[in-house]
Structure formats: C-alpha cells, structure tokens
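K.L.:
Fold the following.
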Amino acid sequence: MREKKLFHLQALRGLAASLVVLSHSVQGRYADRLWVSGYFGVATFFIISGFIIFKTSRQSFGSGFGFRQFIGKRLIRIFPIYWLATALFVVLSPHRAEYSASDIVCSLALIPHYMALTDGMNPLLGQGWTLHYEVLFYAIFALGLLCRRRPGVLAICAILAGLTLVGMLIRPASDTHGALTLAQYWTRPIILLFVLGIGLGVLEQRAQKLVVPYPFALISGVFIVWFAYSIESPLTEAQHYEFPNLAVIWGLCLLLVFVAIFGRSRPGRFETVAEAFGDASYSVYLFHPFVLSLLKRIGVDAMYPTGYAVASLVGANLFGLAIYRLVETPILRKGRTMLERMA
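P.N.:
A predicted model of the protein is given here:
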C-alpha cells in the first residue's frame, strides 16, 4: 500500500530550516533571544529524522540486504551535497591556508575532530555539527536493522539512552560548554531526540486512525507560543539548554512533529509549496551561510537590520530550492540508480 504524503511534516522541515537561518541573521535587541530558535529548529529536525528513518526502514529489520540498502541510501543522501557545500566554504574562506589536512579530512568524513583554529570539534562548515549526530544515529540504526524489528528498535533506543547516561557521568547535563573529546561530543542528551522520533513512528504505525484537525492553525499556534516564550523569557541563552528548561523546547518540538504527522491533510496549493520547500530544507540548511555572507558584503545588515533578516530568509530558501532542484536532485537520482544496479 502506498504511503500517504505527510505534507505538513514537509512544511515543518522547511520551517525548521528557516528557524536556523533566522537565528543566524537576526540582529539587535532580540538577537540573543532568537539565537535559541536555531536550536529549536535543530531539535525539530532530529525528531523528524528519527520518525522518517523508522518509517521508511521498518520493513528492513532482520535483513542483511536491508542493512546494506540503508547504509547506501544514507551515504548518498547526506554526503555528496555536504561535500559540495564544504568545498565551497573552504575555497571562499579567508582562513583556508590555516586548515590542516586532518581538519579537512575529518570535516568531509563527519568525524568530530578538535580544531585549534576554532577551539571546538565542529566541522569546517559550522552547521555540519548536526550531521555528526545524524551519522551516529544512522550507524546505530543500521546495526539495529540486523535484528528483528522489536528487539532492533529496543536496542537502538537503549544504545542512545545508554550513551546519554554515560555522558551525564562524564559531565553534568547543565554543562553547556563545547565538547572537547569524542566521548563528550557523542554522549550529549540531544541524541534522545531521535528516540522521540522513533516513538512517534511506532505510534503512527499503531494509531493509523488518529487524525488531528486544523494542523496548520495548531502548528502556527505553537510557533507563536515559542516566539513569545523565547523573547520574553528571563533566561539567558545558556540556561535555555539546561534541564528542566530544555524540556520546554523539546516538548514544543515534539508537539509540532506530532501535529504535522497526524494532521488532517489534502493535496492543495499550500501542500504543494510546503512539500517543495520541505524537500529543499537540507540544501537551505547547508548553503544559507553563503547567502548571509553575500548580503553582509553588500552592507544590507548594517543599513537595514530587519531587512537583512527578511532578505536572509527569502534568499536562503530560494537559493536552497535552486540548489535542491539543479544539484541535489540529480545527485540523488543517480545515486538511487546506482544502488538499484548493485542490488
């Protein structure tokens, strides 16, 4: 049976990418407040990722063929367009002469690696830090595919929860400073968001008759609550990332994804546009800094701070959509063809 298209989930992917762009472009009195919106967008992405990976791979458990297909699809989905964005960043960076070979290789391979130049473990393409966790999740999920579905899913969730517990033993959850070791990096609580996504995938499978009315209105309402909370909150940026304050962000993100999955949907003009920008969200996420950099070079940020944020949102989404259609889609198409020939 053909799976129904989750139009609102696609729309939410596009909105999450736009939140990241907003957090990098907003200036003035709300800059510190809205910076946390970038994390809000990333947390939403991670929950969606857990859901989508489970939904699209739930028939592959207990199969060595499913394991190989999963690895191949994930490699093609993540790396080629990321390599292109990283290469463009290195070419345009004024610090490219200071990057060591290990900095470049580890960044391209998405292996967390301490770089003295940035005093952190993020890749050269800064926003690629989230892909470190995606790759970790894919590796754990792939191992789970070697088991039957129920023990496989339980093992995946147990490993992610176990890594988080180890991380809390290494350093308290309230410590929000950047990780300086691989053990610190890959044991952060953020990986539990994938577990929440898997949980929604199991729920969607078992509660197929569940329908949430007025999903667009509800999603809009959650965003309004979030912006009101983040702008008026007395918390500092660091305090937002501490428990139990972090639970507010996770709870709202979980609610957003839940509504997007179970929301009543029909194929119309809104859904068509939402699907297009949702499909392009990965390209928007990877390439938006280049749009922001161009706008800064021509002085838009200094002359019109508010206009800079608006232009960044519009420009990043349009540029990301162009990259998706002209570059990412052909790469994915060729990759899928190659996998089919190898099957």
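
K.L.:
okay, CA-based contacts and neighbour counts for the rest of this
P.N.:
Will do.

K.L.:
Residue nearest the middle of the chain, spatially speaking?
P.N.:
What sits nearest the mean C-alpha location of the chain, by CA atoms, centre = their mean, is F45, with 3.8 Å.

K.L.:
What helices and strands are in contact with the strand or helix carrying that residue?
P.N.:
For F45, the host element (DSSP states H and E) is helix 31-57. With contacts defined as 3 or more CA pairs under 8 Å, 6 or more residues apart in numbering; DSSP states H and E, helix 31-57 has these neighbours: helix 7-25, helix 192-206, helix 215-232, helix 237-240, helix 245-262.

K.L.:
Against L143, how distant is F137?
P.N.:
Between F137 and L143 the computed distance is 10 Å (CA to CA, to the nearest Å).

K.L.:
So for those two, which residue has more residues nearby?
P.N.:
Taking neighbours as other CA atoms under 10 Å, F137 and L143 compare with F137 leading, 22 against 15.

K.L.:
Stretch 336-343: which residues count as buried?
P.N.:
R336 (16 or more other CA atoms under 10 Å).

K.L.:
Residues touching it, excluding its own?
P.N.:
The contact list for stretch 336-343 (CA atoms under 8 Å, 6 or more residues apart in numbering) reads Q69, G72, K73.

K.L.:
Among those, which ones are in helices?
P.N.:
Mapping the contacts of stretch 336-343 onto helices (DSSP state H) picks out Q69, G72, K73.

K.L.:
Work out the gap between stretch 252-263 and the centre of the chain.
P.N.:
15 Å (CA atoms, centre = their mean, to the nearest Å).

K.L.:
structure for this one too, so we can compare:
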Amino acid sequence: MLSNQLNAKPHYQILDGLRGVAALIVVTFHICEAHATSKFDMMINHGYLAVDFFFLLSGYVIGYAYDDRWGKLTIGGFFRRRLARLQPMVIVGMVIGAICFYYSDSPLWPNIHTVPVWKLLIVMLVGFTLIPVPASWDIRGWQEMHPLDGPGWSLYFEYIANILYALGVRKLPKGALWALVLASAALLVHYLLTGPNGDVIGGWTPNLEHTRIGFTRMLFPFFGGLLLSRITRPAYIKNAFLWCTIILVIVLAIPRIGGPDNVWTNGLYESLVIILIFPLIVYMGASGQIHSAKGKQLSKFLGDLSYPLYITHYPFIYVYTGWVSRDKGMGFGHALPYALLTFVVSVSVAYAALKWYDEPVRAWLKRRAVKA
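P.N.:
Predicted structure coming up:
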C-alpha cells in the first residue's frame, strides 16, 4: 500500500555515478593501505574521506527523497524502506566475512584453530543486526565493532543518522537546521585541529573515543547534506560528471598534508574538504545531466554497484593484507598482480551479489509492501 502512495522520484544520475567512483576509490585505498608503514606514507592518502562523502550524499538524497512525503509516509514506513535498501547486503557482507575468516590464515589475527566455529557463527549472526560486537568477542583483534566486515561501522552510524532524521530533525525549521549544521561543523573542525591525529580516521571501535569520532564524522556531512537539499536548487553545469569525478579523485588521492609535528595542517585540509569541497561536488553533481546513452549506462552501473561493493569488499582486503604481512619487505610492484586480482574479485563479487541477491530480494520486499 505504501509503495502505491509514494511515487518514486527520478534519481540524480550523476550523484549515483559519483557514489560508485567513491566506492572504487575506497577499494583502491584499502588495497594500497596494506603496504603503508604509517598514515604518513599511504597511497590514495585521503581515501578514507570517501565515507564522509557518502554521509553527505546520503543526507542530500534523504532530504530530496523524503522531505515532502511525510504527509503520507509514516516513521515505520520510512524505517522499513531504509532497512529494505541497506540490510540485505549487510547480511551478505557478514557471510563473506565469515567465509574469508574461516579459510584465511595470517599472523595479523587468530586463525580458525584458535577461534571456535560456534563463536565465529555467533559473531556473524550479531553482525547481521549491525549491533556492535563487544571487545570480548572481537575474534580478529583489530578492535572493530564488526570484525568480519569492518565497514559495517559506517552503516551503524548511517542508521543512527536515519533515526535522528525520522524522529525529529526532519521537523526542524531551516534556522534550527542551520544551527545544528554549524554546531556540527564546529565540532568537526575542533576535533581535526586539536585532536592528536589531524584526521578523521576512526569510528569503528566500540569505545568512547571512537564513538565520538563516529558521531563527529556523521553529524556534519549527513545533516549538512540534508540542509543542502533544502536551500539549493540545481542549476545547469556542463560536463558535471567529469568535473566532479576529477575533483573527487584529486581530493581523495592527495598526499598527507604536513608531518608528525604539525598534524593540524592535515586537519585543516580535511575540514575544508568535508565542509566546503564535498558540498560543492554534490551541488555540481545535482546540477548536471548525462545525455549520452553510454554515459547513462555507466552512471547507473556505478551507482548500482557502489553500495554492494562498499559493504562486501573488505573481507577480501583482510585476505590481501594478511598475505602482504607474510613478507614485510614486499614492494607494491611485486604485489601488483595480486592487488589487481583483489580489486577484480571485489568488484565481481559485488556485482554478482547485486544481480543475484540484492535486486531480487529488494524486489520481493517491495511486492510484499504493496500487498500489505
């Protein structure tokens, strides 16, 4: 019944494509990260900021898609729609993570001979819910709230953002939303300029420090994106997909700014990227159009692939990182064929999960909603 009442709005094709570009950069960043000796020599150095870009995109799209629908849409209906969109792939990510953990072996984490299978299965089942795993159940020992599929932490905060939006923030007048966004921006800048690391890396450990980082990373981008959807109207920008992609790749790949003695300079850079450049990219993307059939196909492919790729690729990164760790002196050139294999496997598995699982499951859930 609900689906009949809510006619789907057209997608911003370029924003879909940019989400896919960011997901591909995340995979590349994580592969390269296995060869870094510290945060100061990582390749694709700011690739982790793609998560903050995802938060901003999500806030923008949520505002565009739902702000004018609350006369017909209930809170329960909103949550059901978000669960149907996000949760099926969470389950797949955890299953793949459990399989990779069972069959992989590395000095970086305990193997299946020291972790009972029943414990692995319980961690997987808890992971299906995105409830953080307590430290005593961290079977990998990397201090992750989801040790089988690390990126689950950002989905955890995505759900919190959705809950906050549905229960109250959606009702805020423009002035109050401005105040929330400005306060969140101040919180973000304060952390980046005064914190010990000069970056927003973190959010995945179930403790107070990482909980603070997680909320700091989520609040401004998500609600800043929501505000952007309310105060701007797309214009027309020629070749927007190309320009947005170039800017996004540059800001995520740029080397670390400064060194250990002046980490605040990198924090200043990340503040500018998250608060100014990411909103600009989203506005430009919303203001562009794709006219060619091939361009539309590429954008749709990237958009469809983005979420499955993000939530399923990291178990293969565990395997790759474990393999690299066996040879401490291994250069990236020597590992390149295996790095490319990891990239191809990650994309292939994500696409298979999309076509053979995610799309059929969401179609089935939609049919059930129509009958309800």
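
K.L.:
re the thing from before, to A311 of the first structure, which of the helices and strands packed on helix 31-57 of the first structure lies closest?
P.N.:
The closest of these to A311 of the first structure is helix 7-25. By CA to CA, the value is 9.2 Å.

K.L.:
I'd like to know which elements the closest one is packed against.
P.N.:
So helix 7-25 of the first structure, by 3+ CA pairs under 8 Å, 6+ apart, packs with helix 31-57, helix 245-262, helix 269-279, helix 281-297, helix 305-323.

K.L.:
okay, it sits on what stretch of the second structure?
P.N.:
Alignment of helix 7-25 of the first structure against the second structure: residues 13-31, by TM-score structural alignment.

K.L.:
what about the closest residue to I112 of the second structure other than its chain neighbours, neighbour count?
P.N.:
Closest residue in space to I112 of the second structure, ignoring its immediate chain neighbours: Y102 at 5.6 Å, by CA to CA, 6 or more residues apart in numbering. Neighbours of Y102 of the second structure under the rule other CA under 10 Å: 15.

K.L.:
and if you look at P10 of the second structure?
P.N.:
P10 of the second structure: 7 surrounding residues under other CA under 10 Å.

K.L.:
Do I have it right that Q143 of the second structure meets A135?
P.N.:
Yes: assessed by CA atoms under 8 Å, Q143 of the second structure is found in contact with A135 at 6.8 Å.

K.L.:
the more surrounded of these two?
P.N.:
Taking other CA under 10 Å, Q143 of the second structure and A135 do not tie; Q143 has more neighbours (19 against 16).

K.L.:
The more buried one -> the first structure?
P.N.:
Match for Q143 of the second structure (TM-score structural alignment): G120.

K.L.:
Next up, identify which helix or strand the residue nearest to I112 of the second structure is on.
P.N.:
Counting by DSSP H and E, Y102 of the second structure is found in helix 75-103.

K.L.:
when you align them, which residue in the first structure goes with P255 of the second structure?
P.N.:
Under TM-score structural alignment, P255 of the second structure pairs with S230 in the first structure.

K.L.:
any idea what sits nearest A335 of the second structure, other than its immediate chain neighbours?
P.N.:
V324 (7.8 Å).

K.L.:
Tell me, how many residues neighbour that neighbour?
P.N.:
20.

K.L.:
Does it touch E33 like I think?
P.N.:
No: between V324 of the second structure and E33 there is no contact under CA under 8 Å: 10.6 Å.

K.L.:
Surely K238 of the second structure is within a strand?
P.N.:
No: using DSSP: H, G, I helix; E, B strand; the rest coil, the assignment for K238 of the second structure is coil, not a strand.

K.L.:
which residues touch it?
P.N.:
G288, Q289.

K.L.:
what about the aligned partner of F287 of the first structure in the second structure, how many residues close to it?
P.N.:
In the second structure, F287 of the first structure lines up with T312, judged by TM-score structural alignment. Counted with other CA under 10 Å, residues neighbouring T312 of the second structure total 28.
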